[in-house]
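Asks: For reference, the sequence and a predicted model appear below.
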Amino acid sequence: MSPQPSTLLGLVLCLGQTIHMQLRVLPIPSLRAEPGPVVPRGRPVTFVCWGPAWAEFFRLEKDGRPVYENQKTVSQDGLPVTETRFHIPGVREDTAGNYTCLYRLPYGWSERSEPLQLQVAEEDSTPPSGPASRDYTVENRIRMGLAGVVLLILVAILVEAGHSEHRTPQGPQE
């Protein structure tokens, strides 16, 4: 008994919606500061925002307001992620604050990364201890891998259904 085309269409739509919803929520970009979240006044800092390989544009926000928008991405060889670098040549007191990044989707912007607090220190002061920014690269790779597995299963189901429709039943021959 082969599946009806309407049944296959329903399955495809259901799985497609599931994949679409996963991609809409996942993955959350990650943000880090180089050389670190505490930078001496006048020194440069570079914010590195990581997202999925298909992200085309990123935006860096400070305290919820856009600072840099639509920066082109830099693909990483062999990695299923993309990064963008936002460079600030010399930090000042007004540079300090909570930064987040997000990337552009076909239907809007992704969720924001975990906030990274940039602190401006005096030249000779030691950085205060505190929580470091979290890198979500491994979690994002796992999520993208799971989405790929679901997509492969969907393709396998469709191929099998197509082959079963073209098979002719082997009945008794006269």
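Replies: Happy to help now that I have it. As the structure is a computational prediction, the values presented were derived from the model and not from experiment.

Asks: Only C-alpha atoms from now on, for both contacts and neighbour counts.
Replies: Will do.

Asks: Please, where are all the strands along this structure?
Replies: With DSSP state E as the criterion, the chain has strands at 30-34, 38-40, 45-52, 57-62, 65-72, 74-75, 81-88, 97-105, 108-109, 116-121.

Asks: Quick check: buried residues in the first one?
Replies: Within strand 30-34, the residues that qualify as buried are Ser30, Leu31, Arg32, Ala33, counting by 16 or more other C-alpha atoms under 10 Å.

Asks: what inclination does it have with respect to strand 81-88?
Replies: 40 degrees (axes from the mean of the first three to the mean of the last three C-alpha atoms, to 10 degrees).

Asks: cool, the longest one as well?
Replies: With the same axes, to 10 degrees as the basis, strand 97-105 and strand 81-88 are set at 140 degrees to each other.

Asks: Off-centre distance for the top helix by length along the chain?
Replies: Taking DSSP state H as the criterion, the chain has its longest helix at helix 137-166. The chain centre lies 19 Å from the centre of helix 137-166; the measure is C-alpha atoms, centre = their mean, to the nearest Å.

Asks: Next one for the comparison:
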Amino acid sequence: MGGEEPGGASSGPHRPADLLPRPSLVALPGPVVAPGANVSLRCAGRLPGMSFALYRVGLAAPLQYRDSALRWADFPLLGARAPGTYSCYYHTPSAPYVLSPRSEPLVVSSDDSSSLDYTQGNLIRLGLAGLVLASLGVLVVLDCCSRSSALDQALP
């Protein structure tokens, strides 16, 4: 039988999916990123000592490479550039290279609600500052009125 050694072992090339299982891709601390915050994407396989590549949808070349002695590699991303769809794969670190299939896509999004909270906080601060300013204006007017009436009473 072609491609098999005695005892039924195959000497031919294996499909990569048979050798390296599909990795998982997760966002740490989570897939929703606050403006200005950073996020790390963790690509995890089942074997230690692999090379990992992170892809972003829309880019042909890998975004980042990492060699890792662990079963995973972390890819740090800056918060402002983090939103997007990502996938990763891993492979043996030396020839003959055996690749895993790509991970399921992971969508990283920006948290716009925190910017709304920031705006709401600013509006509250501005309102309080306006209230203090109006109160000071009332006090100045009252002081002026009381001085003019005191002068009117002092004159014969």
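Replies: Ah, there it is. Because the structure is predicted, anything quoted here is derived from the model rather than measured.

Asks: what TM-score comes out when they're superposed?
Replies: Scored against TM-score structural alignment, normalised by the length of the second structure, the superposed chains reach a TM-score of 0.58; 108 aligned residues with a C-alpha RMSD of 2.8 Å.

Asks: hmm, back to that, so the longest helix of the first structure corresponds to what in the second structure?
Replies: Using TM-score structural alignment, helix 137-166 of the first structure corresponds to no residues of the second structure.

Asks: For that helix, list every residue counted as buried.
Replies: Neighbour-count burial for helix 137-166 of the first structure [16+ other C-alpha under 10 Å]: Thr137, Asn140, Arg141, Arg143, Met144, Ala147, Leu158, Ala161.

Asks: Could you do stretch 35-46 of the first structure as well?
Replies: By neighbour count with 16+ other C-alpha under 10 Å, stretch 35-46 of the first structure contains the buried residues Pro37, Val38, Val39, Pro40, Arg41, Gly42, Val45, Thr46.

Asks: same deal with stretch 98-113 of the second structure?
Replies: Using 16+ other C-alpha under 10 Å as the test for burial, stretch 98-113 of the second structure gives Val98, Leu99, Ser100, Pro101, Arg102, Ser103, Pro105, Leu106, Val107, Val108, Ser109, Ser110.

Asks: I'd say the third one and Tyr90 touch.
Replies: Read it as Ser100 of the second structure. Yes. With contact defined as C-alpha atoms under 8 Å, Ser100 of the second structure reaches Tyr90; the gap is 5.6 Å.

Asks: and the longest helix for the second structure?
Replies: Longest helix in the second structure, counting by DSSP H: helix 113-154.

Asks: other SSEs contacting it?
Replies: Helices and strands touching helix 113-154 of the second structure, by 3 or more C-alpha pairs under 8 Å, 6 or more residues apart in numbering; DSSP states H and E: there are none.

Asks: how far does it sit from the chain's center?
Replies: 42 Å.

Asks: Please apply the same query to stretch 7-20 of the second structure.
Replies: 38 Å.

Asks: what comes into contact with that stretch?
Replies: For stretch 7-20 of the second structure, contacts defined as C-alpha atoms under 8 Å, 6 or more residues apart in numbering pick out Gly3, Glu4, Glu5, Gly45, Arg46, His91, Val98, Leu99, Ser100, Pro101.

Asks: which among the residues you listed gets closest to Leu133 of the second structure?
Replies: Gly45 (61.5 Å; C-alpha to C-alpha).
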